[in-house]
Structures are given as structure tokens and as C-alpha cells.
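Engineer: Sequence isn't available, so here's the structure alone:
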């Protein structure tokens, strides 16, 4: 059993976290377009034609003349560049999280989608609150589950009983990372819901 533990951990990690392929491909496409634009500007300049946006000599002059530009403008451009670089660094280093949870099991890696958890919690909340299934909506995030209940007009919902039932249901799932449960009852009810 223990010899498969690392395999299950690797599979679980692959299923819980998404690669940053989309961000890398998007950034590569933007860099390719910027290089193509610069190449077209240089070729047009060599042919004696006017540039699409700016001639290479004008761009070089603007960069060389940055010291004479207002310091607020230069500082703003520098800060913008630093923030973009920091954002790209954060995207590159942090893993993307898929909307899934891992169940505690000894023999296999069991992954459950957040929508499955939300559906089960909504069904349980609607049963305890004695509501129609359409009147219970659940949002599941990596750390919490929020139950939104819309009561039938004129009826009261025991919010604490629903919260207890939802917590028991979460504990029954056996999630590796437990969810914080919260119940929100909408102040306006539905007629004949």
C-alpha cells in the first residue's frame, strides 16, 4: 500500500492543480506579435516607407529622451512595468487550483468535483429546511461551502438545524481538507415555492 502512496499523491496533485499553459501560451503569443510588429516597422523603415505606428528612429529617440520626460510619467511607466512583472512572476510560481477536492481514502486517489459536493449539500439543506430543491443553492470554494436558501413566503427556516446538517454532510464526505460551512437565508421568500 505504501509503495503506491507517491503515485496517488502525484495523481492527486495533477487532478487538483491546473498547469499554467494558458498563461504561458497567451504571453508567448503577445511577445510574438510584438516582435512581428517591430520587424515590420524595421522593414518598412529600410524600404523608406512610413511606419505603421512609429518609425524605429522615433521609438529610439523616445527611449533616449526619457530623462527629459516628466518624472511622474517615467515613474508611472516603471511602476506599471514592475506590477506586470510581479503579476507574471506570481502566475508562474503559484499553482492554479481546479474546482475539485480530494477524499480521504487508503487505497486510491479519489477526486470529487465541487459541483458534486454542492449538489449533495443543496439536496441535504433543502431536505432539512423542508424546501423545494430549487430553493437551495450552494457555492463551494477550496475552503468553504455557502448555502443560500430561499424560503417559501410566510415560512421560517431553522438556520441552525440546516447548518448542523450541512456540517454533518461535509464530515460524512471525508474530505482531506474540510470545508467551512455557512448558511444564508434570503430575506424575501418565493410565493408558492
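Structural biologist: Received it, and whenever you're ready, just let me know what you need. These figures come from a predicted structure and were not determined experimentally. Numbering: from 1, shown residues only.
Engineer: use CA for all of it now, contacts and neighbours both
Structural biologist: Noted.
Engineer: So which residues of this protein form helices?
Structural biologist: 5-16, 21-46, 56-64, 71-93, 114-129, 159-173 (DSSP state H).
Engineer: any idea how far the most far-flung residue of the chain relative to its centre lies from residue 60?
Structural biologist: Largest separation from the mean C-alpha position in the chain: residue 48, at 48.5 Å (Cα atoms, centre = their mean). Using Cα to Cα, to the nearest Å, residue 48 is found at 17 Å from residue 60.
Engineer: Put this next to the previous one:
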């Protein structure tokens, strides 16, 4: 595989498509159009409108500049601008899947964050002697959060645990890089 093909595959595996956001916008647009069609058909059949007849809606739009205060237009424009900005951000900002790229020799491997968390917790358990059940690891896009809950009476060297975690994470060569946070939580202390 060429480098560009490999980069494309890795990007597709680590970023989510914007299909859901696009689908929501399309469905909302279709609902508005369907409502307009229903109102037009009801008006053509001479029936009562669901909310407002097309003629009355058109008259309200034509008379709006003289009937409404300028403040209403400003507020309406701000609301429409915010909705447009949200849709634009959803369209342009890449979504992230819970995966990281991991360097493996001269190749790249896409690895799930849960796999990284499990491997790190097991390694920390093996190196520190703390039971695997007393270690909780969470991996996010830019951070690795490690919580160690040693049993009462077991001494723990927090600096050594941090060194073990940092060294192991550095061997994974994750992209994007992550920073680690370590907490030692005793059963008799509450987290604030």
C-alpha cells in the first residue's frame, strides 16, 4: 500500500462521517416541505388549514416589514445565523471515533481506545502488583485517565505508578498524542 492510501484508510477508521448530521438536516427540510405541500393541498381542496393557509402565510411574509418591529428581524436573523453556524460547524469539523493510530514499525495500526485502556491497566497491574480489578483506565481523544484504588493498608508509590504509565504509553506511539492523568484513590477517601 502507498503512504497516501494508508493515510486515507487510517483517517477513515479514526474519524466518523457526518452522515447523522446530514440526515437530520435533510429530514427536517423534508418535514417542512411535506407540511407546505399538505397546506397547499388542503387549500386547493377548500378544507381548513392545519395551522395557517398558504395565502395567509404569504400575506404575513409580505406584510412583515411593516407589521413587525426591527428588533424582531434582528432576533430572527440572529437565530437563523446561529442555526446556520451550527450546521456549518457540523459539516466542517471532523468527527472522532474512539480509536487512535498506533505506530507499529513502519506501519500504522488503528487501535480502539478500549484496547489501549485494557492493555495499560493489565501492564500496570503486572508491574505494580496491584490487582487488575483495582485499576480503572479511560482513554479519550487526548487524555488517558488512570485511577488506582489499592486496598487498605497497601502502600503505593504514586511516582512509580506514574512512571510505569508514562513509559507504557510512550511505547504505544499513539497519534494524536495523549497526556496521562493518574489518581490514587483510597477506599477511605472520597473524590471531590
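Structural biologist: It's in. Remember, predicted model here, so these are calculated numbers, not experimental data.
Engineer: Trace the residue farthest from the centre of the first structure over to the second structure, please.
Structural biologist: Alignment note: residue 48 of the first structure maps to residue 46 in the second structure; criterion TM-score structural alignment.
Engineer: List the contacts of the residue farthest from the centre of the first structure.
Structural biologist: Contacts of residue 48 of the first structure were listed using Cα atoms under 8 Å, 6 or more residues apart in numbering, and none were found.
Engineer: Apart from its chain neighbours, what residue comes closest to residue 158 of the second structure?
Structural biologist: residue 184 (7.1 Å; Cα to Cα, 6 or more residues apart in numbering).
Engineer: whoops, residue 134 of the second structure was the one
Structural biologist: residue 149 (5.0 Å).
Engineer: do residue 131 of the second structure as well
Structural biologist: According to Cα to Cα, 6+ apart, the nearest residue to residue 131 of the second structure is residue 125 (5.8 Å).
Engineer: quick one: the one you found and residue 135 touch, right?
Structural biologist: Yes: with contact defined as Cα atoms under 8 Å, residue 125 of the second structure reaches residue 135; the gap is 7.3 Å.
Engineer: count of residues packed around the residue nearest to residue 131 of the second structure?
Structural biologist: Residue 125 of the second structure has 18 neighbours, counted by other Cα atoms under 10 Å.
Engineer: and if you look at residue 73 of the second structure?
Structural biologist: Residue 73 of the second structure: 13 surrounding residues under other Cα under 10 Å.
Engineer: do the one 10 residues further on as well
Structural biologist: Residues contacting residue 83 of the second structure under the criterion other Cα under 10 Å number 12.
Engineer: Likewise for the one 4 residues further on?
Structural biologist: Counted with other Cα under 10 Å, residues neighbouring residue 87 of the second structure total 14.
Engineer: Please apply the same query to the one 10 residues further on.
Structural biologist: Neighbour count of residue 97 of the second structure, defined by other Cα under 10 Å: 16.
Engineer: Enumerate every residue touching the residue nearest to residue 131 of the second structure.
Structural biologist: 131-132, 135.
Engineer: Can you lay out those residues as TSV showing neighbour count and distance to residue 7 of the second structure?
Structural biologist: TSV is the format used below for these (neighbours: other Cα atoms under 10 Å; distance: Cα to Cα, whole Å):
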residue	neighbour count	distance to residue 7 of the second structure
131	16	39
132	17	35
135	20	34
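Engineer: among the residues you listed, which are in strands?
Structural biologist: Using DSSP state E, the subset of these located in strands is residue 135.
Engineer: Any chance of the contacts of residue 125 of the second structure in JSON lines with distance to residue 77 of the second structure as columns?
Structural biologist: Output for these, formatted as JSON lines (distance: Cα to Cα, whole Å):
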{"residue": "131", "distance to residue 77 of the second structure": "59"}
{"residue": "132", "distance to residue 77 of the second structure": "56"}
{"residue": "135", "distance to residue 77 of the second structure": "52"}
